[in-house]
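> Sharing a model prediction with you, sequence too.
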Amino acid sequence: MKTTDQIQQEIIDEFRLFDDWMDKYAMIIEQGNSLKPLDEIYKTPDNIIQGCQSRVWLQTDYRDGRLFFQAESDALIVKGLLALVLRIFNDRTPDEILATDLHFMKEIGLTEHLSPTRANGLLAVIKQIRFYAMAYKAKEAAK
């Protein structure tokens, strides 16, 4: 299995193929199209990420010491951003998630090209993923 840094490097390399941000946005949308639709039973208030301009749901499973995420948004760009983040964090241990320095966003120039509300929403998703990692790590330590 690839490390989170290796996956981030893959994302960086994929984005370096494009100079124009319209092409990069198209790639982000394409990434979102790869997300499996979230089952309606998970589209609950408990799974909504607060702080996002668009509606974003994040569903988490913890199996065999690893976290698995499913997410969906009603906005195409946001859905693509979710797909990128989940590529990095899906099927990871809590320790791996907490130790990951997310540098791909800065490397590809994403932080400069997102509106402040989208950037805040993306940070809210990342914060929630890290929160789940901390919670499951604490739960395991308490056993």
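Right, received. Where do you want to start?
> okay, CA-based contacts and neighbour counts for the rest of this
OK.
> what about the helices in the chain?
Assigned by DSSP state H, the helices in the chain fall at 4-16, 21-33, 76-89, 94-99, 104-107, 110-113, 116-141.
> Please compare the first structure with the one that follows:
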Amino acid sequence: MTIDDITEAFALLDDWEERYRYVIEIGRSLPELRPDQRNEDNRVKGCASNVWLVTHVGDGANPILTFEGESDAHIVKGLVAVTLAFYSGKHAVDIVGQDAFELFRQLGFEQHLTPQRSNGVRSMIDRIRRDARRAVSADQAVLKD
């Protein structure tokens, strides 16, 4: 599912109860992480629910990053799915320059998420962008050698 699919579906759904059901449904579409991936290194700090994020870094000067994620809470797992649809498969430099929280605002989540969930989404976005910055920095360090 692409981020365009998600935003188009949101535009068609009139009320927030339907939107929450949709978010839960797309969360169910995420593949489950392996048990060994649900570890402390992959856990996103700052989330009230357990959220795990696995970052895969491609090769090259501007690697493509892909992500896997999971949560033990239904709505949060859907928020993970939305976030991954926004970032996964993009070049590291592009990820660094994009803040998915703006997308969440445009979709109306800012008014419909508890402050605790909003903080968790922010923590997840910050983690993804930090991983992208590391991927860019690591590659530039190799280029300097």
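Arrived safely. The model shown is predicted, which means the values in this text are computed figures rather than measured ones.
> Go through the helices of structure 1 and pick out the most buried.
Comparing the helices of structure 1 by mean neighbour count (mean count of other CA atoms under 10 Å), helix 76-89 comes out on top with a mean of 22.
> looking at structure 2, where would I find the counterpart of that one?
Aligned by TM-score structural alignment, helix 76-89 of structure 1 corresponds to residues 74-87 of structure 2.
> And for the residue positioned nearest the centre of structure 1, nearest residue in space, chain neighbours not counted?
Residue closest to the mean C-alpha point of structure 1, counted by CA atoms, centre = their mean, is Val85 at 2.5 Å. Spatial nearest neighbour of Val85 of structure 1, chain neighbours left out: Ile126 (7.7 Å); criterion: CA to CA, 6 or more residues apart in numbering.
> Next, find the distance separating the one you found from Leu81 of structure 1.
Distance, Ile126 of structure 1 to Leu81 of structure 1, by CA to CA, to the nearest Å: 11 Å.
> go on, Phe89 of structure 1?
13 Å.
> Repeat that for Lys137 of structure 1.
From Lys137 of structure 1 across to Leu81 of structure 1, the span is 25 Å (CA to CA).
> rewinding a little: the match of helix 76-89 of structure 1 vs structure 1, average offset?
Aligned to structure 1 and superposed, stretch 74-87 of structure 2 gives a mean residue distance of 0.5 Å (mean CA distance after the TM-score superposition for structure 1).
> quick one: what's aligned to Ser54 of structure 1 in structure 2?
Structural alignment (TM-score structural alignment) places Ser54 of structure 1 against Ser49 in structure 2.
> Its match is in contact with Glu70, isn't it?
No. In this structure, Ser49 of structure 2 is not within contact of Glu70 by CA atoms under 8 Å, at 10.4 Å.
> Compare neighbour counts for those two and give me the winner.
Glu70 (26 against 17; other CA atoms under 10 Å).
> for the more buried one, what are its contacts?
By CA atoms under 8 Å, 6 or more residues apart in numbering, Glu70 of structure 2 lies in contact with 30, 32-33, 51-53, 77, 80.
> for the spatially closest residue to His91 of structure 2 that is not a sequence neighbour, what are its contacts?
Leaving aside its chain neighbours, His91 of structure 2 sits nearest to Ile64 (4.2 Å; criterion: CA to CA, 6+ apart). By CA under 8 Å, 6+ apart, the residues touching Ile64 of structure 2 are 57-58, 89-92.
> For Lys90 of structure 2, see how far away Ile64 of structure 2 is.
Distance check for Ile64 of structure 2 against Lys90 of structure 2: by CA to CA, it reads 5 Å.
> was I right about Arg87 of structure 1 contacting Ile7?
Yes. Using CA under 8 Å, Arg87 of structure 1 is in contact with Ile7, at 7.3 Å.
> count of residues packed around the aligned partner of Asp14 of structure 2 in structure 1?
Structural correspondence for Asp14 of structure 2 with respect to structure 1 (TM-score structural alignment): Asp19. Using other CA under 10 Å, Asp19 of structure 1 is surrounded by 9 other residues.
> show me what contacts the closest residue to His74 of structure 2 other than its chain neighbours?
Spatial nearest neighbour of His74 of structure 2, excluding adjacent residues (CA to CA, 6+ apart): Ile24 at 5.6 Å. Going by CA under 8 Å, 6+ apart, Ile24 of structure 2 touches 74-75, 77-78.
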